[in-house]
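> have a look at this prediction, sequence included:
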Amino acid sequence: MQSWDDLRIFLSVARSETLSGAGRALRMDAATVGRRIARLEDAIGQALFVKSPQGYALTEAGTRLIDHAERAEQAMQGAQSVLTGEAGTLTGQIRIGAPDGCANFVLPRVFADLSKANPDLDLQIVAQPRVVNLSRREADMAITVSPPTASRLSYQRITDYTLHLAASQTYLRSHPLITSVADLRHHRIVGYIPDMIFDKELDYLSDLSLDRVALASNSASVQIQILRQHGGIGIAHDFALPFAPGVTRVLTDALSFTRSFYLVRHAEDRRLDRISRFATALAHGVRSEVARLESLLAGT
């Protein structure tokens, strides 16, 4: 029977697909990781990985071992949750993946409050203009703009948020008046790089008959900065605009978008009290912070 330590190393290699990546995650020398994997393969009499120029890929035997190893991981995390006490403050490390707009404008205050309430808890934000891969344990949970389709993931809707056209007051004063969506064809459009939109919910401009994005980025935060520099007009999160002085919403009565944030995690993690308590606190914090930031725009 494999020890938990062997399975822990196996999981890290499977998720990072390299010995060096696993070594960094485990705080272990890559050569030692390689020796431990070789020893595990000798013990069970089967190869678990195939090495290629792209890294370490699971064999059929390795794929079968993944479920067993992840169940052992869940059991160890559950035991830790019991030993640290269910009613006390949270401890350890939790990593959250989130779209960069949410990560930049919503999560900082939420995480600061959670850290104050749980001083022994280490929190990490992975801000990515893509969906974080939970299966490879890039994060413990993720905030997304669409519910997941993978059956091994569970999710809850956290809150809705709104978006509007926005531009700097300086830009609007020096360019043709915008009285309708049709007028946008006479303006520089700021938005996502079309072929790098990682979720259909972010394709705001497809229904506006705009065939050119003059200033594009795969980052919502970069787009906000372009608007601040009077670059053009684009779709912006209402919760981001309090961080963009001089940028104002346009055509609020004619055009708006509503999207949702979802909290996604492994289905098995729902059995872990520590993760469940953190998920509840995180969802409450995100919901409250989005509402607070959007309320700052009331009447504008």
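Thanks, I have it. Numbering: from 1, shown residues only.

> contacts and neighbour counts: CA atoms only from here.
Will do.

> and the helix or strand harbouring Gln80, how far out from the chain's middle?
Using DSSP states H and E, Gln80 sits within helix 60-84. Its chain's C-alpha centre and that of helix 60-84 lie 23 Å apart, by Cα atoms, centre = their mean, to the nearest Å.

> any buried residues in it, and which?
Buried residues in helix 60-84, counting neighbours by 16 or more other Cα atoms under 10 Å, are found at 62, 65-66, 69, 72-73, 77-78, 81.

> now do stretch 34-42
Neighbour counts using 16+ other Cα under 10 Å place 34, 36-37, 40-41 of stretch 34-42 among the buried residues.

> what does it contact?
Outside of stretch 34-42, the residues that reach it under the criterion Cα atoms under 8 Å, 6 or more residues apart in numbering are 2, 6, 9-10, 19, 47-48.

> farthest pair in the residues you listed?
With distance counted by Cα to Cα, no two of the contacts of stretch 34-42 lie farther apart than Gln2 and Leu19, which are 19.6 Å apart.

> about what we covered before: can you put the buried residues of stretch 34-42 in TSV and add distance to Arg292 and secondary structure?
As requested, the buried residues of stretch 34-42 are arranged in TSV below (distance: Cα to Cα, whole Å; DSSP: H, G, I helix; E, B strand; the rest coil):
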residue	distance to Arg292	secondary structure
Gly34	50	helix
Arg36	50	helix
Ile37	50	helix
Leu40	52	helix
Glu41	54	helix
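
> putting a second one here so we can go through both:
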Amino acid sequence: MHPCTPWRGGTALDTASRLPSPDDLLILLTVARLGRFTAVAETLGTTHTTISRRIIALEKQLGGRTLSRTPRGWELTALGAQAVRAAESIEESLGALRCALADNADPLAGVVRISTVDGFGSEFVTPALVKLQASHPNISVEMFSATRKVSQNRSGVDLEVVVGHADVRTAHAILLGHYVLRLYAAEGYLRRHGTPQVPADLARHCFVSYVESALLVEELGHRSTGLPDPRSSFQATSIFAQVEAVRREAGVGLLPNFMVAGRDGFVPVLADSFERRLTIWAVARPEALRSARVQAVIEAIHAEAAARQEHLDF
């Protein structure tokens, strides 16, 4: 019998009992987007055990495995991919129904989980998301700060905003723009220690930057600059701590230009001979990119970066 041919020996109730639960399909869709049961449980307000139990029930109904554990985390099987396409149709239909019941309410609703680098996240991602929520108040945002390369594992987020080289294998990278890092020091520090005139002069100074041993994006650290080893260093995993250290006269810092340019007390160092330009990417897996709210978030961040590109280039 062809798989799409109805079985005439049973009842409609028999057929319905063999169909997977729409709720379980939507759970599978969320697993496909986030990749980790714990992240799904947090998003849906339930437990890891419940998510696991519902996936097992779904696989029993479908008659096969929907997920496969790999070094990258949970990945969809061929059957799982088919089920996810059905789940996306359910999600779209429920969104349309919600709008109809609420008299053309906003169709964008639900949680979007985003991982982003600190500085760009606060200065560009945050205002973009605040503006998006003002237009679409049913979107909820969970934003995580992380200075790292693109995760090759299932990261538990819908979207990663990263800087530097975007090496992706199972996801899509969307260029958001670029920004410039330059050297800065406080006025008081330069009065006491002198202003470097050539790169070699930095060997007599303290250098403020990321903790090299913990840094995953090498372009942000001192070692990749080609500058001489400093007399001493002040290293921090937070760019905000680095900015504050420079402001409080700890040394010469390699800082995002958009965070300090034009601020009182920050003096450019070697402005004519040194700068570093980094690209910014939004990275998401195909399942997440098919989500209307994830697409809306990417568009909002891209628009914010484009509208203020002169601050990034400055």
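Here it is on my side, so go on. No experiment lies behind these values; they were computed from the predicted model shown.

> filter the contacts of stretch 34-42 of the first structure down to the buried ones, ChimeraX style.
Selection of the buried residues among these in ChimeraX, burial being defined by 16+ other Cα under 10 Å:
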select :9,10,19,47,48
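
> what's the mean deviation for the helix or strand where Ala57 of the second structure lies versus the first structure?
Ala57 of the second structure is part of helix 48-62 when elements are defined by DSSP H and E. After superposition onto the first structure, helix 48-62 of the second structure sits on average 4.8 Å from its aligned residues (mean Cα distance after the TM-score superposition for the first structure).

> so where do the helices sit in the second structure?
When assigned using DSSP state H, the helices of the second structure occupy the ranges 12-18, 22-34, 37-44, 48-62, 78-101, 118-120, 126-135, 187-193, 239-247, 257-260, 286-289, 292-307, 309-313.

> hang on, the earlier thing: from the buried residues of helix 60-84 of the first structure, which is closest to Ala216 of the first structure?
Where the buried residues of helix 60-84 of the first structure are concerned, and distances follow Cα to Cα, Ala216 of the first structure has its nearest neighbour in Ile66, at 40.2 Å.

> right, and Phe274 of the second structure touches Arg182 too?
Yes. Using Cα atoms under 8 Å as the test, Phe274 of the second structure is close enough to Arg182 to be in contact (6.8 Å).

> alignment lookup: Val269 of the second structure to the first structure.
When the first structure is aligned by TM-score structural alignment, the residue opposite Val269 of the second structure is Val250.

> who's in contact with that match?
Residues in contact with Val250 of the first structure (Cα under 8 Å, 6+ apart) are 164-167, 178.

> centroid-nearest residue for the second structure?
The residue at the geometric middle of the second structure, judged as the C-alpha nearest the mean C-alpha position with Cα atoms, centre = their mean, is Glu160 (1.9 Å).

> quick one: that one from Asp264 of the second structure, how far?
For Glu160 of the second structure, the distance to Asp264 of the second structure (Cα to Cα, to the nearest Å) stands at 33 Å.

> just give the number of residues close to the counterpart of Ser180 of the first structure in the second structure.
With TM-score structural alignment as the criterion, the equivalent of Ser180 of the first structure in the second structure is Val198. By the measure other Cα atoms under 10 Å, the count of residues near Val198 of the second structure is 12.

> one more: the one 3 residues further on?
For Asp201 of the second structure, the count of nearby residues is 14 (other Cα under 10 Å).

> do the same with the one 5 residues further on
Neighbourhood size, Cys206 of the second structure [other Cα under 10 Å]: 20.

> could you list every residue that touches the nearest residue to Ala200 of the second structure once chain neighbours are set aside?
Leaving out its chain neighbours, the residue that sits closest to Ala200 of the second structure by Cα to Cα, 6 or more residues apart in numbering is Pro228, at 6.1 Å. For Pro228 of the second structure, the set of contacting residues under the criterion of Cα under 8 Å, 6+ apart consists of 199-200, 202-203.

> what's the counterpart of Pro228 of the second structure in the first structure?
Aligning on TM-score structural alignment places Pro228 of the second structure opposite Leu210 in the first structure.

> quick one on the thing from earlier: please tell me how far the residue nearest to Ala200 of the second structure sits from Glu92 of the second structure.
Between Pro228 of the second structure and Glu92 of the second structure the distance, using Cα to Cα, works out to 56 Å.

> now Phe234 of the second structure
Here the criterion is Cα to Cα. By it, Phe234 of the second structure lies 51 Å from Glu92 of the second structure.

> then Val243 of the second structure?
Using Cα to Cα, which is the criterion applied here, Val243 of the second structure is 45 Å from Glu92 of the second structure.

> and what of Val84 of the second structure?
Per Cα to Cα, Val84 of the second structure is found 12 Å from Glu92 of the second structure.

> joint contacts of those two?
Residues touching both Val84 of the second structure and Glu92 by Cα under 8 Å, 6+ apart: none at all.
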